[in-house]
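A.B. asks: Show me the folded form of this:
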Amino acid sequence: MRETELVLGRRWILVLEPGEEVIAALDEWCARTGVRAGTVDLFFGAFRSVTLIAGRDDTVDPELPLPTSVEVAYLEGIGSGSIAQKDGSARVHLHVAAGVKSAGGAAYAGHLLSAEVHYTVEVVVQEVLSPELTLRADPRAHGIGCLFFE
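C.D. replies: Down below sits the predicted model:
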């Protein structure tokens, strides 16, 4: 376990509009407002489409990160995540659990690669002033990007 105490800054609520791509909109917002690190305490809403790291077939080794993704249409969902520095820019890292509206709410969950807003998505962001948060490959996690404190 890694741990650190956070020095917090500003706090926002954002409302994303139909057609916006969630991660791209949040990355652009971070650049515009100067947010370098933070927590996405909550986001929720209606999505026209969501692409997650996931698979539809049995995995050969469940310990390894999945190399595939799935796209699912017309969902309602909720998630959270972090904002950290990667390659000199703030990057948003989100996970979501979302139910397909036409399938009785059958759910998909996982690391969000992309999502298009259908009606609205509301986001609560808390800025972290210190320490610096970074995303970098962690060999102990099969090389996937993990959160580190500088």
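A.B. asks: CA atoms for contacts and neighbours, from now on please.
C.D. replies: Noted.
A.B. asks: Tell me which residue lies nearest the centroid of the protein.
C.D. replies: residue 94 (1.1 Å; CA atoms, centre = their mean).
A.B. asks: measure that one to residue 115 for me?
C.D. replies: Between residue 94 and residue 115 the computed distance is 10 Å (CA to CA, to the nearest Å).
A.B. asks: structure for this one too, so we can compare:
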Amino acid sequence: MKYTEAKLGRIFILRLEHGDRLPDTIEEFAQSQGIESATLLFLGGSDQNSKVVVGPEDGTAIKPVPTVIGLPGVSESVGVGTIFLNEDRMPKLHLHSAFGRKEQTVTGCTREGVTIWHIGEVIIFELINCSAQRKIDPTTGFELLQVQ
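C.D. replies: Take a look at the predicted model:
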């Protein structure tokens, strides 16, 4: 385990609107506000055309290929995530969410594109004095969090 320390900065409360997309909307907001590091909570509805990464096709592969699926329909959604700058100094969202519709639940990463269905609430807790950054891991190809 490696770790770094940070302090709490600004807190933002966002109301996402019908058709907004994750991660794009959050990353654009973070860039416009100069947010370099943060943690966040997400709650709302996700539209049927949304796609999530639900794991690797082969968990033993050196460079795993992600399994991407579409949501089974409009879904209730809840998630938790982080924002850190990547090597290009752009804020990158890593948000895992659970999506439920009737008896079906899908849990995955929103990086393939989740569209908001009418209701989206996000609370962003900015982290300041933080040295953590996302960097490409040459072995896996993942953009991993690096701490100093």
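A.B. asks: TM between them?
C.D. replies: Remark: TM-score between the superposed chains equals 0.85 [TM-score structural alignment, normalised by the length of the second structure]; 142 aligned residues with a CA RMSD of 2.0 Å.
A.B. asks: my guess is the residue nearest to the centre of the first structure contacts residue 80, does it?
C.D. replies: Yes. Using CA atoms under 8 Å, residue 94 of the first structure makes contact with residue 80 at a distance of 5.7 Å.
A.B. asks: tell me, what's touching those two both at once?
C.D. replies: Jointly contacting residue 94 of the first structure and residue 80 under the rule CA atoms under 8 Å, 6 or more residues apart in numbering are residue 40.
A.B. asks: Can you tell me the closest non-neighbouring residue to the residue nearest to the centre of the first structure?
C.D. replies: Excluding the flanking residues, the one nearest residue 94 of the first structure by CA to CA, 6 or more residues apart in numbering is residue 81, at 4.3 Å.
A.B. asks: In the second structure, mark out all the strands, start to finish.
C.D. replies: In the second structure, the strands defined using DSSP state E lie at 7-16, 21-22, 37-46, 51-56, 66-70, 75-85, 91-101, 104-109, 114-128, 133-136, 143-146.
A.B. asks: Nearest to residue 28 of the second structure among those would be which one?
C.D. replies: Ranking the strands of the second structure by proximity to residue 28 of the second structure (CA to CA) places strand 91-101 first, at 8.2 Å.
A.B. asks: thinking again about what came up before, with distance to residue 28 of the second structure added, can I get the strands of the second structure in CSV?
C.D. replies: As requested, the strands of the second structure are exported to CSV (distance: least, CA to CA, whole Å):
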stretch, distance to residue 28 of the second structure
strand 7-16, 13
strand 21-22, 10
strand 37-46, 14
strand 51-56, 19
strand 66-70, 23
strand 75-85, 11
strand 91-101, 8
strand 104-109, 18
strand 114-128, 13
strand 133-136, 17
strand 143-146, 18
